[in-house]
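Trainee: Below: sequence and its predicted model.
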Amino acid sequence: MLGGLRAAWRVVSPVLSTVSGFGWAVLGFSLVFLIVGLEFGWREFLVIACVGLAAEVIAIGFAVGRSAYAVRLDLASERVVVGERAVGRITVSNTSARTLLPARIELPVGASLAGFPLPRLAPGQEHDDLFGIPTTRRQVITVGPVRSVRGDPLGLMRRELRWTDAVDLYVHPRTVRLEGSASGFIKDLEGLASRDLSNNDVSFHALREYVPGDDRRYIHWKTTARTGTLMVRQFEETRRSHLALALSTNTADYASDDEFELAVSACGSLGIQALMEERDVTVMVQGATLHSETGRRLLDDLSAIEEEEKRETIVQLSKVAGQTVPDASVAVLLFGGPVTPTQLQAASVHLPLGVRVVGVSCQPGTEPMRRQIGDMTLLTIGDIGQLPAALRRVNN
């Protein structure tokens, strides 16, 4: 019994779903007017009921019909920079042997909905529609899925069919190229010897007595012959540049959305430059570490981050950065105008000794500045185009 009801519901459900909320309301009122008109003999009510029921029957004719489409959704590029034009195309073709009646194509674009009229299509005929997507702000926009809609002009019936999957459009932050001495601060510690001793590196430190397990390739035979004791070379580990970027996403660290967007752009510029130079990069925000294997993945993640009210301030973020990347050679903290010098001093304390600390305060419209707060070099920029010159000041 239950199995039969389920099977019947599977058949009836798609049919019932084509009736819109307005259609159900019209149908309900029409039935009420019909019953009242028959009960009391009120012709006016009977006329209204007949008109409503007739409209429902006519609406069915608009909703029925074959929909044998082949639909393709194409974006000219799935990744654009803020302000660039994003263009896409919908191609619909009739794959049946019969002419298909006009319909409507709907395309969700983020929170908006775009509609395109689809004309009558002969067998094998194609129809193209081009569309543009505004990219005035950094974000990830879900485009699609494409669906065809059949229905009547009154909106009593609405039949939807989905034809494609959704596609993500990444609107990347604006970045600038850091060339010459502007990127030099990333390289400053490359190849410098640390105080950590190693048994195999390129920076020779001293000789010591051989112990079981040492690599015999590093035995110093001349000293061994002179002393009569096996002696091996010991090295100092050399430091490879590792850039740690800590971008605050706490709304309390920014006076406006523009400050946050500038900080995201600066973070992307620094990360991309380091990756181009084949440096190690770690990018962190409160509660997450972004993908930084490639520039594309980093910019994709930066496209999706948003400001949020968080308990973790720039101080806690700096502490997490010090624990997550203890071998960093350069740490850059990125934030907005409300962050105070006291907070920056507290933040720099949580980073390991020997790490070069740079703070980037993003305040649109201000003149670039450089000053020292304890061990931290603080840069203030008012536009992403000022970042290369500001970094050159760090090296000077």
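Mentor: Cool, got the structure.
Trainee: C-alpha only now, for contacts and for neighbours.
Mentor: Fine.
Trainee: just checking, residue 23 is part of a strand?
Mentor: No. In this structure, residue 23 is helix, not part of a strand, as judged by DSSP: H, G, I helix; E, B strand; the rest coil.
Trainee: Just list the residues touching the residue positioned nearest the centre of the chain, thanks.
Mentor: The centre of the chain sits closest to residue 304, judged by Cα atoms, centre = their mean, with a distance of 2.7 Å. Contacts for residue 304 (Cα atoms under 8 Å, 6 or more residues apart in numbering) come out as 138-140.
Trainee: Nearest to residue 110 among these?
Mentor: For the contacts of residue 304, the closest approach to residue 110 (Cα to Cα) belongs to residue 140, at 8.4 Å.
Trainee: Surely that closest one forms part of a strand?
Mentor: Yes. Residue 140 sits within a strand when classified using three-state DSSP.
Trainee: which residues touch it?
Mentor: 168-171, 303-304.
Trainee: out of the residues you listed, who has the most neighbours?
Mentor: With neighbours defined as other Cα atoms under 10 Å, the most crowded of the contacts of residue 140 is residue 171; it has 27 neighbours.
Trainee: how about the helices in the stretch 251-396 of the chain?
Mentor: With DSSP state H, counting those that start in this stretch, the ranges of helices along the stretch 251-396 of the chain come out as 257-276, 295-304, 314-324, 341-349, 387-395.
Trainee: Mind checking those for the one nearest to residue 185?
Mentor: Among the helices of the stretch 251-396 of the chain, helix 387-395 comes nearest to residue 185, with 6.1 Å by Cα to Cα.
Trainee: What are the contacting residues of that closest one?
Mentor: 176-179, 181-185, 266, 368-370, 377, 379-381.
Trainee: For it, which residues meet the burial criterion?
Mentor: Residues 387-388, 390-394 are the ones in helix 387-395 that count as buried (16 or more other Cα atoms under 10 Å).
Trainee: Next up, a structure to set beside the first:
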Amino acid sequence: MTAFARRPAPEARPVSSTGSIQGLRSRAADLWQSVTALGRAMALAALLCALAFVPTGWRELLAGTLLGAGMLLLGLLMSLGNLSCNAETSLDQGRLEVGGQAELVLVLTNPGSRSTRRGRIGLALGQGTIMAPLPALTPGQSHQIRLKLEARSRGVIDLGPVTMEAGDPLGLIRRRRILTGARKLYIHPRTVALPPLEAGLERDLEGDPGPGIVDDDLEFHALRPYAPGDDMKRVHWLSTARAGTLMVRQYEPTLRTRTELILDGQAASYRNADEFELAVELFASLGCRCLLDGRRLQALAPEPDDLDAHVTTLPTEDPRSFLDACSAIRPSQDSYDKPDLADAPERTSLTILVTGSLGDRQPSALMGESVQGTPPVMLLAADLDAQPDLQMQPGLVSAVLDSLQDLPPLLENQP
């Protein structure tokens, strides 16, 4: 007979109340956060009335206590209900230009097995919030909210988060649930279509292939039939033997196209904010033209966030990233050392400076005493109160513009 050892029964452990206490604290914190400032003032008034009623026995104080407590309880009951909802936002345009419009579509879906209650949808847009009513949704039901957005000023704004809230009509209780996070919306400065930049194109054997065809360079392009006057040194004899007629070489021009584009970001250089916006529009239009032309571009502008770094280099991988950075440009209220045009980076072929009507436009201050060895400089001054003007000196083109539309004719007549 086999004997089995009898194991002692495990001792009964008391149920830990830590989880339940934490749950109660979390619910109490959520409940307190749902009480608005007006509701907290009402609760404080009801508490003071109750404390004053004990020693005085005044019925008016008791009535105030009951009224305050009743209104808070009613608000709490009116805010109860299911607020679980999925939200998706979509823009027909991910980026806007100043003055442009876009349609924002907000799709709300009830993913649960219970119906949601009626409430309000809040969409944070920059510093403000757009509110829209939301009907009760049955399980699986969706609801669309369409909003028209108009870009009135340049900038980078936060679109979202999207919240759903419910409460009483008096605003004592507001339950709020965050449905989505925030995303960035870029409002680009106005730009204008410009002709290709011809200024600052220099023949350089170490440069990059440029547009057009020339008869003598390093970058081979194609062959063409011989024409009277062609240099016999450019005849390609192997192709001539195959074709039975003289064939000469053609080349792509090898050009130095490194451009330095500078925006004067000092607020003291401009009369007002509109003038600074015009300067940013000129700056953005020129930068986009340089990138479309395939130029190597270094764009310098004031740092929008860091107060210590007054000048930053904007991304120039493509026009979109460049315009995104232009959306965040802000004028600097502090004075700082502007880039010296005479100390342009090595192998720079053109320097463009965009400033305001109060900026320094003296050639001696911009280029030093001598222009020898310095790249050509194009100086554009935004001045809303002046007539368009163009002045040309050796190595310096200076222009005053009172609107963005004055820029294309200037570049069409560039030297």
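Mentor: On my side now, so go ahead. Remember, predicted model here, so these are calculated numbers, not experimental data.
Trainee: picking that back up, TSV for the helices of the stretch 251-396 of structure 1, including distance to residue 132 of structure 1?
Mentor: What follows is the helices of the stretch 251-396 of structure 1, written out as TSV (distance: least, Cα to Cα, whole Å):
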stretch	distance to residue 132 of structure 1
helix 257-276	23
helix 295-304	19
helix 314-324	39
helix 341-349	43
helix 387-395	32
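Trainee: mind checking which of those helices is nearest residue 11 of structure 1?
Mentor: Minimum separation from residue 11 of structure 1 across the helices of the stretch 251-396 of structure 1 (Cα to Cα) falls at helix 295-304, 41.3 Å.
Trainee: what stretch of structure 2 does that closest one fall on?
Mentor: Counting by TM-score structural alignment, helix 295-304 of structure 1 falls onto residues 319-328 of structure 2.
Trainee: From the contacts of helix 387-395 of structure 1, keep the buried residues only.
Mentor: Among the contacts of helix 387-395 of structure 1, those classed as buried by 16+ other Cα under 10 Å are 176, 178, 181-183, 185, 266, 368, 370, 377, 379-381.
Trainee: Now the two most distant members of these.
Mentor: By the measure Cα to Cα, 176 and 377 form the most distant pair in those, at 20.8 Å.
Trainee: Counterpart of residue 346 of structure 2 over in structure 1?
Mentor: Going residue by residue (TM-score structural alignment), residue 346 of structure 2 aligns to residue 326.
Trainee: Report the contact partners of that match.
Mentor: 351-352.
Trainee: hmm, back to that, give me the buried stretch members for the match of helix 295-304 of structure 1, please.
Mentor: By neighbour count on 16+ other Cα under 10 Å, the buried set for stretch 319-328 of structure 2 is 319, 322-328.
Trainee: do stretch 160-170 of structure 2 as well
Mentor: Quick answer for stretch 160-170 of structure 2 (16+ other Cα under 10 Å): 160-168.
Trainee: next one: stretch 20-31 of structure 1
Mentor: Buried residues in stretch 20-31 of structure 1, counted by 16+ other Cα under 10 Å: 20, 23, 26-27, 30-31.
Trainee: Check the spacing between residue 83 of structure 2 and residue 163 of structure 2 real quick.
Mentor: Going from residue 83 of structure 2 to residue 163 of structure 2 by Cα to Cα, to the nearest Å gives 10 Å.
Trainee: now the strands for the stretch 201-350 of structure 2?
Mentor: Here the stretch 201-350 of structure 2 has its strands, by DSSP state E, counting those that start in this stretch, at 202-209, 219-225, 247-252, 254-256, 258-263, 296-302, 311-313, 350-356.
Trainee: Which residue range of structure 1 does the fifth one align onto?
Mentor: Taken onto structure 1 by TM-score structural alignment, strand 258-263 of structure 2 occupies residues 242-247 there.
Trainee: Mind reading off the mean deviation between the matching stretch and structure 2?
Mentor: Stretch 242-247 of structure 1: mean distance to aligned residues in structure 2 after superposition is 0.5 Å, counting by mean Cα distance after the TM-score superposition for structure 1.
Trainee: contacting residues around that stretch?
Mentor: Contact with stretch 242-247 of structure 1 is made by 186, 263-264, 267, 271, 274, 279-286, 317-318, 321, 325, 327-335, as judged by Cα under 8 Å, 6+ apart.
Trainee: follow-up on the earlier one: narrow the contacts of residue 140 of structure 1 to the ones also in contact in structure 2, please.
Mentor: Here the contacts of residue 140 of structure 1 are checked against structure 2 with both residues aligned by TM-score structural alignment, their matches' Cα atoms under 8 Å, and the contacts held in both are 168-171, 303-304.
Trainee: what number of residues lie near the equivalent of residue 346 of structure 1 over in structure 2?
Mentor: Using TM-score structural alignment, the equivalent of residue 346 of structure 1 in structure 2 is residue 365. The number of residues packed near residue 365 of structure 2 is 12, by other Cα under 10 Å.
Trainee: residue contacts, residue 365 of structure 2?
Mentor: Contact analysis of residue 365 of structure 2 by Cα under 8 Å, 6+ apart lists nothing.
Trainee: Mind listing what's buried along stretch 132-142 of structure 2?
Mentor: Going by neighbour count (16+ other Cα under 10 Å), the buried part of stretch 132-142 of structure 2 is 134, 136-138.
Trainee: what's the answer for stretch 72-85 of structure 2, then?
Mentor: Buried residues in stretch 72-85 of structure 2, counted by 16+ other Cα under 10 Å: 72, 75-76, 78-79, 81-85.
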